[in-house]
Each structure stands twice: as C-alpha cells, then as structure tokens.
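Engineer: attaching a predicted model along with its sequence, questions to come.
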Amino acid sequence: MKWYSVAATLIAPSQAALRFGCSTLSIQRLDPLVEPGHMPSAHVHQIVGGNAFNATMTGDIGEKATCTTCTFTEDFSNYWTAAMFFRHENGSYKKVPIMQNAALPSGINGGMTIYYTQKDFNSNGNKKITAFPKGFRMTVGSPTTDSLDKAKKNVGLRFVCLQDKNTRFPELPDFPTKPCKGGIMTVHHFPACWDGKNLDSPDHQSHMYNTNKEAFQEAGPCPASHPVRVPQVAYETLWDTTQFSSMWPKDGSNPFFLSYGDNKGYGTHADYVFGWKGDSLQRAMDSNCMFTACENGKPLKSQGVAAMNKCAVKSSINENLDTWLSELPGGGMGTKREVRFRA
C-alpha cells in the first residue's frame, strides 16, 4: 500500500492533518530530555526543528528560537531520533545518510517527515484536539527494549523495508533481515492522550497514554487518567542504506545499528519538545486543512526549502561523524553514559 493511495481514499477532510518536512538541524551527541546538560550524551541523534536546541533546553523554546528547519515558520519544536550506522565486516562503522520523503518538496537536506494527525485521516470522531502547552515534552520507545516480543508491543514504532520512497507497508517491529532496494524507513508514533496536568514526567512517558493502533489508524478513546486528546505526533525517517548493499556481510547478519549499539531495532525511540509559537498549532488543529493546504497562511505561515536548509546549529561535540569510525561514538550500550541513560 502506498502513501498517496491512503490520501486518495479520503471522502472529505474533517479537521486538520499536518504533514510536513523538516531538514536536518544537527547530528550530534546531545539529548536535552534524557541527559540534560551532559556533553556529550550517550549516543548520536539526528535533530530537526528550531535552532534553540541545546544541552539544557527549558521553558518556552518557541520564544527562544530564531529559525526552524521545518516547513512551518511558527514551529520551533525539536524532534530527534537515534542515528543509524552501518558496520563493515572489518569492524568499522559509517553513519547512514538520510533521504527526503518522496511526498515532500525536492531539495530538503535529510531530516524527517513530521505528522500531527487526529486519530486518522477520515474522521477525528468529533473530539476536541488540544494543542500541547508551552514547555511540554515527551519520549516514545526505550533503548532498554531487548526482545522481539517487547518490540511488538510498542505499537507504532516500526521499520519499513523500502522498495521505493512511496513504500509504507509492511511495517516491521525490527530491522529488515535482507538488503532493501529503496532503503529503510523508521516510523515513530507518539501517544495522543495526555493527563492534562504534567508537562513532563520522570520517565518522560507516564504523563501520556497510548491508545493508538498500527500505522495511521483510528485510535481508541482516552482513559479517565489521561483524558485530554492531543495531536497524534509521528515521525518518518528514510535512511539511504542502498549504498551499503554490496557490503552486506557474507554470513547474512544485519549490518545496521542504531547509534546506541542496537542491531535488532527493538529499542528504537524518539524525543519531542513542543515549541510552536503562540496559538499556531491550536489554530491548525481547529481548522479543516490537510497537508500542503495548511501552508501559506491557511492557517499556518510556511517557508521554502532554501530557508529550511539554511537553519542549523553547530555541534557542541568535537567529533567527526562523517568518516569511517573504529567504534560507535559513545561506545554503544556498554558505556557509563549509556547505563545512566538506561536507568
């Protein structure tokens, strides 16, 4: 099933569904949510969004950023995931490049596709969708997930073996076990039920509750403990693994690792810090626009690819990530920082 076929089956839009690109802001070892203040953090992340990103982010980052790598100029949120690496048979590692989604304007520098949806694309069940408050943050998934059975229970955290950039199914709970003709896509869906009180929680997840199903399907009702329906945030990241296909190990083992040392994919995870300016996200959620129809002030201000690509932050960590490396930066799962991350 291809993504455009999903959109083509829509009968009529109900409330807003946002889908937009964000070019890469930075790729470095910082994690202001799980490891605030630590420089470097345990493993490498790919970050998109506003340029207020730093090791100790607090408060309303929508008021602190001056540019964003995302399509909507009022979105200074930050979105990040673990980077992907290829391990050669000689034991060295190379960071896997990121491709842009086929559904987005051409020329975007790597990055991710971001979604803010309302249950599904046919109806939001006439439920009020409340935008996140200023200072809100959350994570989804955990690098401590260590089995396929556990990974299967993390609904919405999946991999897709791409035939081309339009491939969306089947979704897999772990890494593909053979070379993928068009690369690998990682998918991260966040919970969409909030307790209505806490901007964060000690584990960055307990203030949220997941009633979502696989892919972009209609979610179940929010429980009394987490009664506020917030937008369904999701990321898609397309990794250009094709350039390593000729180097696939002779024993057939998977050569791709997430940056914390996971070559199964069980522990795939993602982080989100809200940073929309003013009431812009709420205005969008209250509208009936969909995808590109939400741009150009209808109701959200937008920018072109050149401006998206121009926004960036310098790495705070002095390490070269664009060459062959003798080990994963941070050393993978065995480092002291990683133990602290996993605690």
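Structural biologist: That came through, no problem.

Engineer: drop to CA atoms for contacts and neighbour counts, all remaining ones
Structural biologist: Fine.

Engineer: can you count the residues close to the closest residue to residue 61 other than its chain neighbours?
Structural biologist: Leaving aside its chain neighbours, residue 61 sits nearest to residue 275 (5.2 Å; criterion: Cα to Cα, 6 or more residues apart in numbering). Neighbour count of residue 275, defined by other Cα atoms under 10 Å: 28.

Engineer: do I have it right that residue 275 meets residue 76?
Structural biologist: Yes: counting by Cα atoms under 8 Å, residue 275 touches residue 76, with 4.7 Å between them.

Engineer: tell me the contacts of the residue nearest to residue 61?
Structural biologist: 50, 60-63, 75-78, 134-135 (Cα atoms under 8 Å, 6 or more residues apart in numbering).

Engineer: filter those residues to the buried ones?
Structural biologist: 50, 60-62, 75-78, 134-135 (16 or more other Cα atoms under 10 Å).

Engineer: if we can go back for a sec, between the contacts of residue 275, which is closest to residue 271?
Structural biologist: residue 78 (8.1 Å; Cα to Cα).

Engineer: excluding covalently adjacent residues, which one is nearest to that closest one?
Structural biologist: residue 49 (4.6 Å).

Engineer: in the stretch 51-200 of the chain, which spans are helices?
Structural biologist: Assigned by DSSP state H, counting those that start in this stretch, the stretch 51-200 of the chain shows helices spanning 148-153.

Engineer: residue 221 and residue 148, how far apart?
Structural biologist: Residue 221 sits 27 Å away from residue 148, going by Cα to Cα, to the nearest Å.

Engineer: ok, second structure coming up, stack it against the first:
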Amino acid sequence: MEGDIGEQADCTTCAYSEDFSNYWTAAMYFRHENGSYKKVPQYPNAQLGTQGKDADNIKGGMTVYYTQKDFWNNGLAEQKITAFKPGFRMTVGDPTYNGASGTPNPGLAYTCLQTILTRGNETLDFPKEPCPAGIMAIHHFPACWDGVNLDSPDHQSHMFSTTKGHFQEAGPCPASHPVRMPQVAYETMWNTTAFKDMWPKDGSQPFVWAFHGNGYGTHADYLFGWKGDSLQRVMDDNCFFHNCGSPGVDGILKTNTVAQMNACAVKSSVEEDVDGWLDHLPGYEHHEK
C-alpha cells in the first residue's frame, strides 16, 4: 500500500476516528501434543479502563500507545515531538531471531497475566507455564528518525532505537537520527486460558507464532495513517490518556463508538481454514508433510 493511507480508507477500528494507521503483529497458535494447532483468540486491554456501557463488546486485543515521554507524564515542555509523515512505515523485531545470539531488543517482551490487570515481570520468550489470564505481547518501536527517509529496504534503518522498554522514556537520539518522534508501543492480549489443561506433559513450550517462529522472533509492523495534522495536534497538546478524547470527554481528538469500531472490517482473502484445529500452520502444509 503506497501513499497517504489516511486518505484511502473510509473507516477505522481504532477508538480515535482520525487514526487510519495500519498496525500488525503475527497471530499466535497453540500447538497440541497431538501435533494439531489452534489460533489463540485476543481480548480487549482492561488496563486502559475503557469507558462506555458497551466497552465489553470491543473486538480485538491490540492497544496502541503514542507517548511523548513515558507512561505517566507527557513531557510536553521538554522536547519537540515530530509526528510521522504520510507514507511513513517501520517494523520492529526479527522473525528469524531465535534467542541464540544474545539479548534482543528490550522493547520486545511478554507478560504472563495473573489477572487481566497484571503488568511487569516481563520475559523475552513465551511464558514457560500456563498463565491464569493469558499472555500479553509487547512491542516498543524506535522513536528516533533520520529526518529524511519514510522507509528503508529493511524497514528499520531509517529509525534508531534508544528504547528502554517498560514505557520508560527512550534515550537521547543520535546525530544520525536526530528527529524525536512519538514512542509507539503495542500491547496485544492473547486469551490462552482455554488451553491451560492441554499444556504438554513434558513441559515443552506449546505456543508458536504463525510464521513458525518461537517467542524471540516476535515482530510488529507500523504504517502511519492519521488524518491530516491530527497526530501532530495531539503531540503538541498537554492532554493525557482519555482526556485526549473518549466517549463523554470533549478532547482534542474525535472518537468512534464501539459500534462504529466493530462495524469496520475487511473481508478475509485467506482461502484456507485458520481458526479451527489445524494439522499444520496456515501456509505451511508443504513444509510439514
């Protein structure tokens, strides 16, 4: 997809109605002892205290954060945050990484949820035991831009990561990538509770990403698509969390209702079953026969 995608779509699944960006992570699958696979469902992030009487009906389980400083302070007066430009894209993580060559980006991690509100106690690989409330996958993107390229051949070189993870403020940007941009982070909630009694008897890891990778290979894609100057406006404002706009709050951003978010969908073009119990991961039949 090329150009300004914020001008190409006619609806968005995001809470903010001016956000037409594309956010992607791989699907997670449970691998049964008998060799079959089942896609793990997502569920909404309760940590945000989503407002509204129909909040429980939200579909999907990815929460996207744009922070100026950290999770507790927007740091507005401390430095200029430059919003992404139309056509900008980036990725974080490496699907080929298996953890053998050293410590991966500290912004890529997992939390074994004891409750739906659990935070902290992050691990670099999938949790090694059943989690009472599921697994949260975390992706922190780099926030330093070279100021020139909207993309690069590897989708990463035009950015530089000073990310510290845990929603801490990223470190100073280097001279090669001097432009500070919003710190983008994804939290994706995976409801693994249906599989708690199917954990392999030998204790082996039963979860796998759809690209056949282990937990260390987690990665995510970002394609900017905010309408007009809406993201820059909010980066320049002193609002914080729901005060930037939410049902019942007159904020700087316009918001969708849950019904509007759920009504926005793209018909799947996948021609094989991806949701039932499968004898192979989607697209991998020729590898596993």
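Structural biologist: Cool, got the structure. Given the structure is predicted, the values throughout are model-derived calculations rather than measurements.

Engineer: which of the buried ones among the contacts of residue 275 of structure 1 sits closest to residue 314 of structure 1?
Structural biologist: Residue 314 of structure 1 has its nearest neighbour among these in residue 50, at 12.7 Å by Cα to Cα.

Engineer: tell me the contacts of the residue nearest to residue 78 of structure 1?
Structural biologist: Counting by Cα under 8 Å, 6+ apart, residue 49 of structure 1 touches 22-25, 68-70, 75-79.

Engineer: what does residue 136 of structure 1 give?
Structural biologist: 199-200, 273-274.

Engineer: try 6 Å this time
Structural biologist: The contact partners of residue 136 of structure 1, by Cα atoms under 6 Å, 6 or more residues apart in numbering, come to 199, 274.

Engineer: where do the strands sit along structure 2?
Structural biologist: Ranges of strands in structure 2, per DSSP state E, are 22-25, 28-31, 37-39, 62-67, 89-93, 108-112, 122-123, 135-140, 144-145, 159-160, 179-180, 183-190, 207-209, 219-223.

Engineer: may I see those organised as CSV, with distance to residue 266 of structure 2 added?
Structural biologist: Output for those, formatted as CSV (distance: least, Cα to Cα, whole Å):
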stretch, distance to residue 266 of structure 2
strand 22-25, 12
strand 28-31, 20
strand 37-39, 19
strand 62-67, 17
strand 89-93, 21
strand 108-112, 28
strand 122-123, 33
strand 135-140, 24
strand 144-145, 31
strand 159-160, 30
strand 179-180, 33
strand 183-190, 20
strand 207-209, 22
strand 219-223, 17
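
Engineer: of those, which is nearest residue 281 of structure 2?
Structural biologist: Closest approach to residue 281 of structure 2 among the strands of structure 2 (Cα to Cα): strand 37-39, 6.7 Å.

Engineer: what range in structure 2 does the helix or strand where the residue nearest to residue 78 of structure 1 lies sit on?
Structural biologist: Here residue 49 of structure 1, judged by DSSP states H and E, is contained in strand 45-49. Alignment of strand 45-49 of structure 1 against structure 2: no match, by TM-score structural alignment.

Engineer: tell me how far that strand lies from the chain's centre.
Structural biologist: 8 Å (Cα atoms, centre = their mean, to the nearest Å).

Engineer: which parts of that strand are buried?
Structural biologist: 45-49.

Engineer: in JSON lines, list the contacts of residue 49 of structure 1 along with distance to residue 173 of structure 1.
Structural biologist: Below are the contacts of residue 49 of structure 1 laid out as JSON lines (distance: Cα to Cα, whole Å):
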{"residue": "22", "distance to residue 173 of structure 1": "25"}
{"residue": "23", "distance to residue 173 of structure 1": "26"}
{"residue": "24", "distance to residue 173 of structure 1": "25"}
{"residue": "25", "distance to residue 173 of structure 1": "27"}
{"residue": "68", "distance to residue 173 of structure 1": "31"}
{"residue": "69", "distance to residue 173 of structure 1": "29"}
{"residue": "70", "distance to residue 173 of structure 1": "28"}
{"residue": "75", "distance to residue 173 of structure 1": "30"}
{"residue": "76", "distance to residue 173 of structure 1": "30"}
{"residue": "77", "distance to residue 173 of structure 1": "27"}
{"residue": "78", "distance to residue 173 of structure 1": "25"}
{"residue": "79", "distance to residue 173 of structure 1": "21"}
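
Engineer: of the residues you listed, just say which sits nearest to residue 4 of structure 1.
Structural biologist: For these, the nearest to residue 4 of structure 1 is residue 22 (19.5 Å; Cα to Cα).

Engineer: now the residue most central in space within structure 2, nearest residue through space, not along the chain?
Structural biologist: The residue lying closest to the centre of structure 2 (Cα atoms, centre = their mean) is residue 186, at 2.8 Å. Once flanking residues are discounted, residue 186 of structure 2 sits nearest to residue 64: 4.7 Å by Cα to Cα, 6+ apart.

Engineer: from what I see, that neighbour and residue 184 are in contact.
Structural biologist: No: the pair residue 64 of structure 2 and residue 184 fails to qualify as a contact (Cα atoms under 6 Å) at a distance of 7.0 Å.

Engineer: aligned counterpart of residue 147 of structure 1 in structure 2, please.
Structural biologist: For residue 147 of structure 1, the residue aligned by TM-score structural alignment is residue 99.

Engineer: how many neighbours does residue 174 of structure 1 have?
Structural biologist: Counted with other Cα under 10 Å, the neighbours of residue 174 of structure 1 add up to 21.

Engineer: distance of residue 117 of structure 2 relative to residue 279 of structure 2?
Structural biologist: Counting by Cα to Cα, the gap from residue 117 of structure 2 to residue 279 of structure 2 is 34 Å.

Engineer: the more surrounded of those two?
Structural biologist: More crowded of residue 117 of structure 2 and residue 279, by other Cα under 10 Å: residue 279, with 17 against 12.

Engineer: so that one makes contact with residue 39?
Structural biologist: No: counting by Cα under 6 Å, residue 279 of structure 2 stays clear of residue 39, with 11.9 Å between them.

Engineer: about what we covered before: the residue nearest to residue 78 of structure 1 and residue 165 of structure 1, how far apart?
Structural biologist: Residue 49 of structure 1 is 22 Å from residue 165 of structure 1, by Cα to Cα.
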